[in-house]
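**Q** take this sequence and fold it.
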Amino acid sequence: MAGISLAIDIVPCLPLFYNKGIFLPFYIKLKVGINMARKKENKNKKGLVEVKREIGVDYMGGPIRKSFYGKTLKEADEKYLEYMKKNGAIQIDDRMTLERWADVWLETYKEGTVSDTTYKATYVWAVNKLKTRFGGRRMSSIRTIELQRFFKEQSAGSASSVDKIKMVTRAIFKTAFHNEVIPKNPMEDVQIPKGIEAEEKRAYNANEYRKVLNFAKEDPDGVGPFIILKTGLRRGELMALKWSDIDFLHMAVSVNQAARIQDGRCIAGPPKSKKSMRSIPVDKELIQFLSDIGRVRESIYVMGHFRDKKRPKNPDTWKQRHYDKFMERLIEKYPEIPELTPHELRHTFGSILYTSGVDIYRVSKILGHSSVDITTKIYVHTTVEDLRNGIPYENLP
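**A** Below is the predicted model of the structure:
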């Protein structure tokens, strides 16, 4: 308990004269003080002193504390300093689950940086795959061998699916490590297996291509298919194509935007990538076709919205209400012609260019691919007959 103490010290000194010649060889010193109760060191059953020290903050800014033990308070504090020095003051949040960090990663690094379609079909889709397996697990508890097993299971899917999951998983754990959520990145040593290669996408041959073009010119819903078969535009690029993007004099089509869904509304925004922005040379047949339909169109968009003339049409709505009906009528007239998707019409255009002698570099530029490898691997479809025509059998021994 606290109390008041009084102490008297007799301090020797040089003689001091006091009261008529009397001298004292000392003086009296009074000391008054307050005695405080001494704080006891908290010891556990093993007789060790425990101290709790802050070693960092979590992702919400809250403190992360850890207990350190020693025979004395000084020893416990020395262990704390040794820990901080050894770990470089790393701020690790053992409570952070993969589900929580994946949501933080999506919101911080991806939301708003890509189109809604890409965001949902690639990033949200891959994150959900991870959540299904590791959702409630703490990030710091996930080991390399567990991720290796996870990717081994995913290899039963397509190669493109495995690539998407790999890209997202690596990014999630890499950013977690750099943001000091985990002490080590378990993805660094994971060996990613290859998935099943997708089947070669279908495309019309030259004869089918001409039949579909002629049919599209006369069909009420044939404008979109005709333009794709003549330019190789993606569906979103077609919906965002403006009349001002068409250079009738120099016979070229400029791709500057792509339609996408944002907050439930279709808008025109940046295309898939920078290389998607391009100028496509076109022929007289397309220029004449666009000139004819342009005389009766009021929208600023070639495939304009039927109500709002200044807004692009929803790509999904266009496919359901117009493209699918076009295909039904086409197959009814030509049962031998396969029913292709809008993206396969784009593949058809690339194939027609390549088999007609256009070099692979130009095909890649016209289609707006990020690299020539993509054009070669995915979009160029070589038939057995094409291969046969390239072999000089008559010159072989």
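
**Q** CA only for contacts and neighbour counts going forward, please
**A** Fine.

**Q** Val11: what secondary structure?
**A** strand (DSSP: H, G, I helix; E, B strand; the rest coil).

**Q** burial measure for it, as a count.
**A** For Val11, the count of nearby residues is 10 (other C-alpha atoms under 10 Å).

**Q** am I right that it is in contact with Leu24?
**A** No: using C-alpha atoms under 8 Å, Val11 is not in contact with Leu24; the gap is 10.8 Å.

**Q** mind checking the SS state of the residue lying closest to Tyr323 once chain neighbours are set aside?
**A** In this structure, Tyr323 finds its nearest non-sequential neighbour in Asp221, 6.6 Å apart by C-alpha to C-alpha, 6 or more residues apart in numbering. Under three-state DSSP, Asp221 falls in the coil class.

**Q** tell me, how many residues neighbour Asp221?
**A** Neighbours of Asp221 (other C-alpha under 10 Å): 19.

**Q** residues touching it, list them.
**A** By C-alpha atoms under 8 Å, 6 or more residues apart in numbering, Asp221 lies in contact with 322-323, 325-326.

**Q** residues near Lys284, how many?
**A** Lys284 has 10 neighbouring residues, counting by other C-alpha under 10 Å.

**Q** so how far is Glu298 from it?
**A** 23 Å (C-alpha to C-alpha, to the nearest Å).

**Q** now do Glu54
**A** In terms of C-alpha to C-alpha, Glu54 sits 67 Å off from Glu298.

**Q** Arg95 now?
**A** 58 Å.

**Q** go on, Tyr109?
**A** 40 Å.

**Q** again, but for Asp247
**A** 18 Å.

**Q** who's more crowded, those two?
**A** Higher neighbour count among Asp247 and Glu298: Asp247, with 15 against 12, using other C-alpha under 10 Å.

**Q** following up with a second sequence; could you model it the same way so I can compare the two?
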Amino acid sequence: MINAMTPQHTFCDYYRQWVAMYKEGAVRDVTLSKYHLTCAWLQKLIPLLTLAELNRITYQQLLNDYAQSHERQTTMDFHHQLKGAVLDAVDEGLVDRDPTRKAIIKGKTPRAKKQKYLNQFELHRLLNDLNLGTDISWDWLILLIAKTGLRFSEAIALTPADFEFGRQVVSVSKTWDYKSGGGFVPTKNRSSVRKVQLDWQLVIQFSELTKSLPPDEPIFVNGKVYNSTANDVLERHCRHAEIPVISVHGLRHTHASLLLFAGVSIASVAKRLGHASMNTTQKTYLHIIQELENQDVDLVMRSISSLI
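**A** As a prediction, this is how the structure comes out:
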């Protein structure tokens, strides 16, 4: 137990027990796996460092060593995963002072990023390349995510009963645990439980596709589901349509980007995407928001100049 810890115990042991005490059963499996990965890095970088030896210098050295093989944002995430445990150790009297205070976050130069979203012209080319037959397929999943902005795990968890065709909405109340063998699991956060409006064309298409399917079984799941399979299908379509290759998650970015460029408010986009707060939306799409602000400045200046 953490209560039995002393300053002579290693920080690795303390952190491992801290994760078991406060994170196991309290966070999603995908989040817990990140904490376990952080444990593995501590074991690699500071296996013998005791709590008594944890100070600003040794903590900064840990971050510096981690940053040698990681980009700055990844190092920042590593720091955030450690900070809660470190502050608890300070509160418990196992560490004298907060060693994370004024920590400097470094990191390797980021690699050139792949394009994350398509513009409207490119999206039209992609959708025109889809083979939308009479049976459910990955192509239908691509269309659905492009038009709704659902997460991959949300989309593959949809059942016929989730569609309310009369109201033109689909209810998102669960996800499919494709990473751990399947099965329904809760959404990413409470804000992710939502109803997403559908366009009339999608309503007609999916009412026909799902009419003879079991109402409570996921329509896109037929055996083991892999995100990589959907990405491979999407990549083939992107190459055939001669547009930039994006991932299935990039379809979600595409959806949000087109809404923002169309003038939809950040609050409405955040709600549609199931973000926990507008801050998440603003951070994720900052580059688009800044571009729109520049357009607004141009519009303001043209309006002002016309007053004379």
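
**Q** let me see the TM-score of these two.
**A** After superposition, the two chains reach a TM-score (TM-score structural alignment, normalised by the length of the second structure) of 0.83; 297 aligned residues with a C-alpha RMSD of 3.1 Å.

**Q** ok, and the contacts of Asp221 of the first structure in the second structure?
**A** By both residues aligned by TM-score structural alignment, their matches' C-alpha atoms under 8 Å, the contacts of Asp221 of the first structure still in contact after alignment to the second structure are 322, 325.

**Q** most neighbours of all the contacts of Asp221 of the first structure, which one?
**A** Neighbour-wise, the contacts of Asp221 of the first structure (other C-alpha under 10 Å) top out at Phe326, 22 neighbours.

**Q** I figured it hits Asp219, correct?
**A** Yes: under the criterion of C-alpha under 8 Å, Phe326 of the first structure makes contact with Asp219 at 7.2 Å.

**Q** intersection of neighbour lists for these two?
**A** Joint contacts of Phe326 of the first structure and Asp219 (C-alpha under 8 Å, 6+ apart) do not exist.

**Q** which outside residues touch stretch 174-192 of the first structure?
**A** Outside stretch 174-192 of the first structure, the residues touching it (C-alpha under 8 Å, 6+ apart) are 58-59, 90-94, 96, 101, 105, 139-140, 142-145, 147-148, 151-152, 166, 169-170, 173.

**Q** how about the strands in the stretch 151-300 of the first structure?
**A** With strands called from DSSP state E, counting those that start in this stretch, the stretch 151-300 of the first structure shows them at 246-247, 252-255, 258-262, 265-269, 278-281.

**Q** any idea which of the ones you listed gets closest to Ala7 of the first structure?
**A** Using C-alpha to C-alpha as the measure, strand 258-262 is the one of the strands of the stretch 151-300 of the first structure that comes nearest Ala7 of the first structure, at 82.3 Å.

**Q** where along the second structure do the helices fall?
**A** 11-22, 29-45, 56-67, 72-91, 120-129, 138-148, 152-155, 200-210, 227-240, 248-261, 266-273, 278-284, 286-305 (DSSP state H).

**Q** any idea which of those helices gets closest to Gly183 of the second structure?
**A** That would be helix 152-155 among the helices of the second structure, by C-alpha to C-alpha, at 10.7 Å.

**Q** what does the closest one correspond to over in the first structure?
**A** Using TM-score structural alignment, helix 152-155 of the second structure lines up with residues 235-238 of the first structure.

**Q** output the strands of the stretch 151-300 of the first structure as CSV; include the columns distance to Arg210 of the first structure.
**A** Converted to CSV, those look like this (distance: least, C-alpha to C-alpha, whole Å):
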stretch, distance to Arg210 of the first structure
strand 246-247, 23
strand 252-255, 21
strand 258-262, 27
strand 265-269, 31
strand 278-281, 19
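
**Q** quick check: which of the ones you listed is buried the most?
**A** Of all the strands of the stretch 151-300 of the first structure, strand 258-262 has the most neighbours on average by mean count of other C-alpha atoms under 10 Å, namely a mean of 21.

**Q** what lies in contact with that strand?
**A** 115-117, 236-241, 266-272, 312-315.

**Q** pull out the buried members of these.
**A** The neighbour-count criterion (16 or more other C-alpha atoms under 10 Å) marks 115, 236-241, 266-272, 312-315 among the contacts of strand 258-262 of the first structure as buried.

**Q** for the most centrally placed residue in the first structure, which non-adjacent residue is spatially closest?
**A** The structure's the first structure has its C-alpha centroid closest to Lys110; by C-alpha atoms, centre = their mean the separation is 4.8 Å. What sits nearest to Lys110 of the first structure in space, not counting adjacent residues and going by C-alpha to C-alpha, 6+ apart, is Tyr119, at 7.2 Å.
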